[in-house]
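Colleague: quick one: sequence plus predicted model below, questions after.
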Amino acid sequence: MDVTEQRYLKLLSRSFPSAAKASAEIINLSAILNLPKETEFFASDIHGEYEAFSHILRNGSGSIRMKIDDVFGDTLDEAEKRSLASLIYYPYERMDLVLSQVSDIQGWYSVVLPRLVEVCRRAASKYTRSRVRKALPPEFAYIIEELLTEDRYGVDKQAYYEAIISAVIRTNSGRALIEALCNLIQKLAIDHLHIVGDIYDRGPAPHVIMDALMGYGYHALDIQWGNHDIVWMGASLGQRGCIAHVVRNCARYGNLSILEDAYGINILPLAQFAQRAYADDPCVAFGLKGNPDLSPQDLELNIKIQKAMAIIQFKVEGQLIDENPSFGLQDRKLLHLIDYERGTVLLDGVEHELTDKVFPTIDPENPYQLTPEEEDVMQRLEQAFTSCEKLQRHMRFFLEVGSLYKVQNNTLMLHACVPLNADGTLKEVNVFGEILKGRELYDTMENWVRIGFYSDDARLRKCGRDLMWYLWLGEGSPLFAKSKMATFELYLIADKAARKEVKNPFYTLLEDESALAGIFEDFGLDPDQSRIVCGHVPVKVKDGEDPVKCGGRVLTIDGGFSKAYQPTTGIAGYTLISNSYGFVLAAHEPLESRQAAVEKMLDIHSSRRVVESVRARTLVADTDTGTVLKQQIADLERLLEAYRRGEIAERE
């Protein structure tokens, strides 16, 4: 035994100080290797739609209803199953409703509690007792464990079981126990949650989603940052290009309440400026997206704020482009190409008439300079974003559980793409003078993001923060994956050809096995055994587009959680479930509302499709977790051998 190994084994012996304890852990880990693999749950492009996303988490993407069907079969009718499912999804709200209508409350408890125990037992059946025990709520841990593990049908135990239920009801603990059981069932339905980008923008409640995820459990969650996430991360650090987009986009979708009510960001100075600067301006090109439920006065204010921030954004971005020539975005400076007298703009050699010709805050001689009022607005917004404790907490959470990509169990998870050239080779991107591609590009860009948050060097922090803005809209960004961010054209040019944002060749090569093989190999994966899970581009299901590409090598799961995209996709979101039997893709219909789910016992109807099945059930031993456990077993076996040879002294 060399010195390094001896030092390591002595450290390991602190956790397992005897041969008996080392042996017990070897037995435990060896048993775990033979359990079915954990259930992984993938979702992307949630875009602030908390109610729909929350419901799908609560129903385990339909798996909880399937467990109810498996447990009760024909012994419960459809109404009873719907009632039980709705109770599991929304225990607090359903009990408020049901208990106000039931005359025999004790009788209701005595019926419902055993049913919940049976469903919970089924949900817990593939886990070790230790794993289930860790998931139990402390206040009911003993009771639930007894209910789950005892045989209620045995002659000796039936009275014991019934006595527990009776005592719970008699002590007025029934409601709390039901809530605990329902939450436990939800927790056991999903082992690990992967969010493949874009929690923010468009929808009304990204902050509520973030709060929910922060309570989900860090060990059971990871997030791959999307372009709409990274721009909020940059905004939280005071990056002006990111702030301008975030505020403009909130106004465009009628969601300024996210800034004001959710994060306490004061937009009054901006509102006052917009009303003054554009007082008599109809802002004809700046109508809102969707159908936000706003009063006429609020609608007009959102429109004016949207235009004010759009002009500020074009100016700020022009300054950032000059400050970062390596980003290669010079062709996105467009304000100086406007003929302000004629109301036209020269773009790629073509003169276009502008859809809006009123620009009271632009100096044609110096179009990228902010007016004193605009500068004051931006300074106030910077201060508000950087000093918002809740926003900072949410963005730090992104850093703790998130990354630009993740590799797990032969699956490469990323939000948008691995930038490619037209011939399928990895695209080279200039990052502050360093030419990078593929995995190295991803790793370096993620490092710069973290530098933007944590570096002690102000110059490096600025580089990191500006890179977040580039990740939002740059052609070489693996999060954006398009030729240009055509915000200017979408507002001010009617010609659709000028507005076109050309996708990176990654999207045209999703059926090309050789191009995908190059990506897998660059990320250290076996092309024959691996897959990519991504989102970003909505799948046009209504037009017959298939989210499963290249025989299952790529799974594109942006199905339209965002209501703004549902007319494009024809559905209301995808979720992907990976369990011991393979991969199942669930396509979801819209949720009427949370209130309807509670009151009418409505569920989200989901169609499920097996996209990959395995001949033999996948065990923990076959996963990345299994690889780690096998190494731990090998280390413990070496420690056990050292104990038996007297090379390490037992301490018990």
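Modeller: It's in.
Colleague: when you work out contacts or count neighbours from here on, use the C-alpha atoms and nothing else.
Modeller: Noted.
Colleague: in the protein, which helix is the longest?
Modeller: For the chain, the helix reaching the highest residue count under DSSP state H is reported as helix 296-323.
Colleague: packing partners of that one?
Modeller: If you count contacts as 3 or more C-alpha pairs under 8 Å, 6 or more residues apart in numbering; DSSP states H and E, helix 296-323 packs onto helix 240-252, helix 268-277.
Colleague: and the very next helix or strand once past it, what does it pack against?
Modeller: For helix 296-323, the following helix or strand on the C-terminal side (DSSP states H and E) is strand 338-339. On a contact count with 3+ C-alpha pairs under 8 Å, 6+ apart, strand 338-339 meets strand 344-347.
Colleague: hang on, the earlier thing: list the buried residues in the longest helix of the chain.
Modeller: Judged by neighbour count (16 or more other C-alpha atoms under 10 Å), helix 296-323 contains these buried residues: 299-318, 320-321.
Colleague: okay, one more to line up with it:
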Amino acid sequence: MTHKHYDLKKDERYLQLLGQSFPNIADATTEIINLEAIAHLPKGTEHFLADIHGEYQAFQHVLKNASGNIKRKVNELFGDTLRSTEKRELCTLIYYPEQKLELVKHEEKDINDWYHITIYRLIEVCRDVSSKYTRSKVRKSLPPDFSYIIQELLHEHSDDKDKTDYVSAIIKTIISTGRADDFIIAVCEVIQRLAIDQLHILGDVYDRGPGAHIVMDTLQNYHTWDITWGNHDILWMGACAGNDACICNVIRIALRYANMATIEDGYGINLIQLATLAMDVYGNDPCEEFMPKVSKDNPLDERSLTLTAQMHKAISILQFKIESQMIARHPLWKMDDRRLLHAVDYKKGTIVVDGKEYKMRSCNFPTINPDQPDQLTEEEQLLIDRLHHSFTSSEKLRSHIRALLRHGCMYNIVNHNLLYHASIPLTKDGKLKEVEIAPGEKLKGKELLYQTGMKIRSAFQTNSDLQTEEEHQDAVDFFLYLWCGPDSPLFDKAKMATFERYFLTEKETHKEAKGYYFTMRDNEQTVDMIMDEFGVQQPNRHIINGHVPVHVVKGESPIKANGKLMVIDGGFSQAYHKETGIAGYTLVYHSRGFQLVQHEPFTSAEDAIKRGTDIVSTTQIVEMNQHRLRVEDTDKGKELRLQIEALKELLYAYRCGFLTEHERKTPPKA
């Protein structure tokens, strides 16, 4: 073996530490061989999802069916050997094994025969999805109870009669010992686990849908995932950190969509005090402008509609007051024009917006003092104090926000792809825009997103040695700017027209002019400039983001800038289905290239289990590679190369006598 020149003395301490894990030539050599083998395996499949918005059933189903990939594999494996109904039944079993087994056991006359046939088929699917992984990685994915048995079945599929009898004996024993159900459930979960190697969420788990807390529970138990925070995630993070304006916004959005499940059931936050205040103050107000958007799946009776509208108005007025106070404390934000309670003529019932006077739809504001419109009443102060305590002390919410902090950031770079939720603020001429996030601290591009992320994290730091009380409060307040500030990389619009949508009929006032990024992101040069700024230099590089739903029904394409930028917000939320014409995207990046999977609306998990319905998905090939990508072509491959190089240096140190070999005291980890 030839060796490059190594500065062993310089690396002595590192080599000694490495030598503790690989104490002799045999161990170091074995690990080099192992890492080289891994580097030449096909690249794992990555799935990119954005803007889930609490639609937990659709989200969970997409994970279970691997964005349609499991159905495709079943069709490829069994082709014409199985009827379409049998393939559909097998897919449903893989997605929902426990529930499907209960139905099967009521319908099947010869359950043992069904068990035997089904286990064979499941093992074949499992063998296919595990083929691109090392045996070690597959073994680590297996449940302890059945690890050895599944390994045996995966690797014993010879035509040899003895081996066939051996496999058949294993399956018969599983059935005869009453473990068939548990075994089938275990194999189905392994198939789901191996079908997706890495999950990337591009923001907005929260708001609109009924189960953001269930989505977060799912993610917390998922094998490998990361997230780039979205504006709705930031809103909930701000609420958890104690930003009262964020708390009001969170509740307002839930009431607007008549969907309180995440707040009340998920996080145990009681809104009785808000309901009481709303009935006391707005008992004679129909609150028509605050009627919730009710879906056919969540109908409300007339009394509930009225109470929801009254609560909606009460929390909205409280929000406008607190936002006004916060904006006044932060002139740096340059949002004084959003203190609209000060622009109302309460006697005339009019308001001046952008220099023009408009008639208000309603001017019934019993809690507002026209001389001090953003001053809270005593009852409002008691309410916000109670809500503040509820949000900041909810252990379930804090657990979920900790998960977002641990797995998330403002942007991510993975395998030559730049990920962020919304935008990179740009100037009119397409250059990176400087944003002042602290007095005298103007930042742009990568540094803006990085320092924004650091400021977000500092809001959850309580150590007084790291920051002053004023700095901590500034970080907590900053969540509101990120939610609706004009130069926020998570918003990037001229204004958030919540007030105007509620109180003014003129559509011109509702318009939220988007930042220049959204008109320039179809420009290839602009996209290249942004990727250069973030240091993404490889030839096949991309930007992937969400935030603004793609209007497929109007002919908009999610693929922009000559294939260099992909917008994958296809509208998971039911509220967007009419607008977008679809129900979400998954971007799939496997060893052969990129595919964009477009999903139709999902009915329900119950329909999937009982009737075998699945999300209807169509696949668009975005970009195919000239050669099949291997692990060595990925970020993981770069890490492996560094590890291999270090091990080669260790090997050289042993062979030239710089380090002394030792016997391993404990067996190596599997």
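Modeller: Received it, and whenever you're ready, just let me know what you need. All values reported here derive from a predicted model rather than from experimental measurement.
Colleague: need the TM-score between these chains.
Modeller: A TM-score of 0.99 describes the superposed chains when it is computed by TM-score structural alignment, normalised by the length of structure 1; 650 aligned residues with a C-alpha RMSD of 1.0 Å.
Colleague: sorry, back to before: ok, which of the helices and strands packed on helix 296-323 of structure 1 comes nearest residue 589 of structure 1?
Modeller: Of all those, the one in closest proximity to residue 589 of structure 1, counting by C-alpha to C-alpha, is helix 240-252 (25.6 Å).
Colleague: in structure 2, which residues correspond to the longest helix of structure 1?
Modeller: The counterpart of helix 296-323 of structure 1 in structure 2, using TM-score structural alignment, spans residues 302-329.
Colleague: how far out from the middle of the chain is the matching stretch?
Modeller: Centroid separation between stretch 302-329 of structure 2 and its chain, computed with C-alpha atoms, centre = their mean, to the nearest Å, is 28 Å.
Colleague: and stretch 201-221 of structure 1, by the same measure?
Modeller: For stretch 201-221 of structure 1, the distance to the chain centre is 8 Å (C-alpha atoms, centre = their mean).
Colleague: again, but for stretch 557-571 of structure 2
Modeller: With C-alpha atoms, centre = their mean, you get 18 Å for stretch 557-571 of structure 2.
Colleague: quick check, central residue of structure 1?
Modeller: Centroid check for structure 1 by C-alpha atoms, centre = their mean gives residue 195 as the closest residue, at 3.0 Å.
Colleague: OK, contacts around the alignment partner in structure 1 of residue 403 of structure 2?
Modeller: Aligning on TM-score structural alignment places residue 403 of structure 2 opposite residue 397 in structure 1. Residues in contact with residue 397 of structure 1, defined by C-alpha atoms under 8 Å, 6 or more residues apart in numbering, are residue 214.
Colleague: what's the mean distance for the host helix or strand of residue 397 of structure 1 versus structure 2?
Modeller: If you go by DSSP H and E, residue 397 of structure 1 is part of helix 389-401. With mean C-alpha distance after the TM-score superposition for structure 1, helix 389-401 of structure 1 departs from structure 2 by a mean of 0.4 Å once superposed.
Colleague: what is the next helix or strand after that helix packed up against?
Modeller: Heading C-terminal from helix 389-401 of structure 1, the first helix or strand you meet, by DSSP H and E, is strand 402-403. Strand 402-403 of structure 1 makes packing contacts with strand 221-224 when contacts are defined by 3+ C-alpha pairs under 8 Å, 6+ apart.
Colleague: whereabouts in structure 2 does the strand it packs on align?
Modeller: Across structure 2, the stretch matching strand 221-224 of structure 1 (TM-score structural alignment) is residues 225-228.
Colleague: what angle separates the longest helix of structure 1 from helix 268-277?
Modeller: Interaxial angle, helix 296-323 of structure 1 versus helix 268-277 (axes from the mean of the first three to the mean of the last three C-alpha atoms, to 10 degrees): 100 degrees.
Colleague: corresponding residue for residue 279 of structure 1 in structure 2?
Modeller: By TM-score structural alignment, residue 279 of structure 1 lines up with residue 283 in structure 2.
Colleague: tell me the contacts of its match?
Modeller: residue 310.
Colleague: same question, residue 426 of structure 1
Modeller: When contacts are counted by C-alpha under 8 Å, 6+ apart, residue 426 of structure 1 touches 418-420, 437-438, 518-519.
Colleague: so the counterpart of residue 590 of structure 1 in structure 2, which of the three states?
Modeller: Using TM-score structural alignment, the partner of residue 590 of structure 1 in structure 2 is residue 601. Assigned with DSSP: H, G, I helix; E, B strand; the rest coil, residue 601 of structure 2 falls in the coil class.
Colleague: the closest residue to residue 601 of structure 2 other than its chain neighbours: how many residues sit nearby?
Modeller: Using C-alpha to C-alpha, 6 or more residues apart in numbering and skipping the chain neighbours, the partner closest in space to residue 601 of structure 2 is residue 583 (4.9 Å). Residue 583 of structure 2 has 25 neighbouring residues, counting by other C-alpha atoms under 10 Å.
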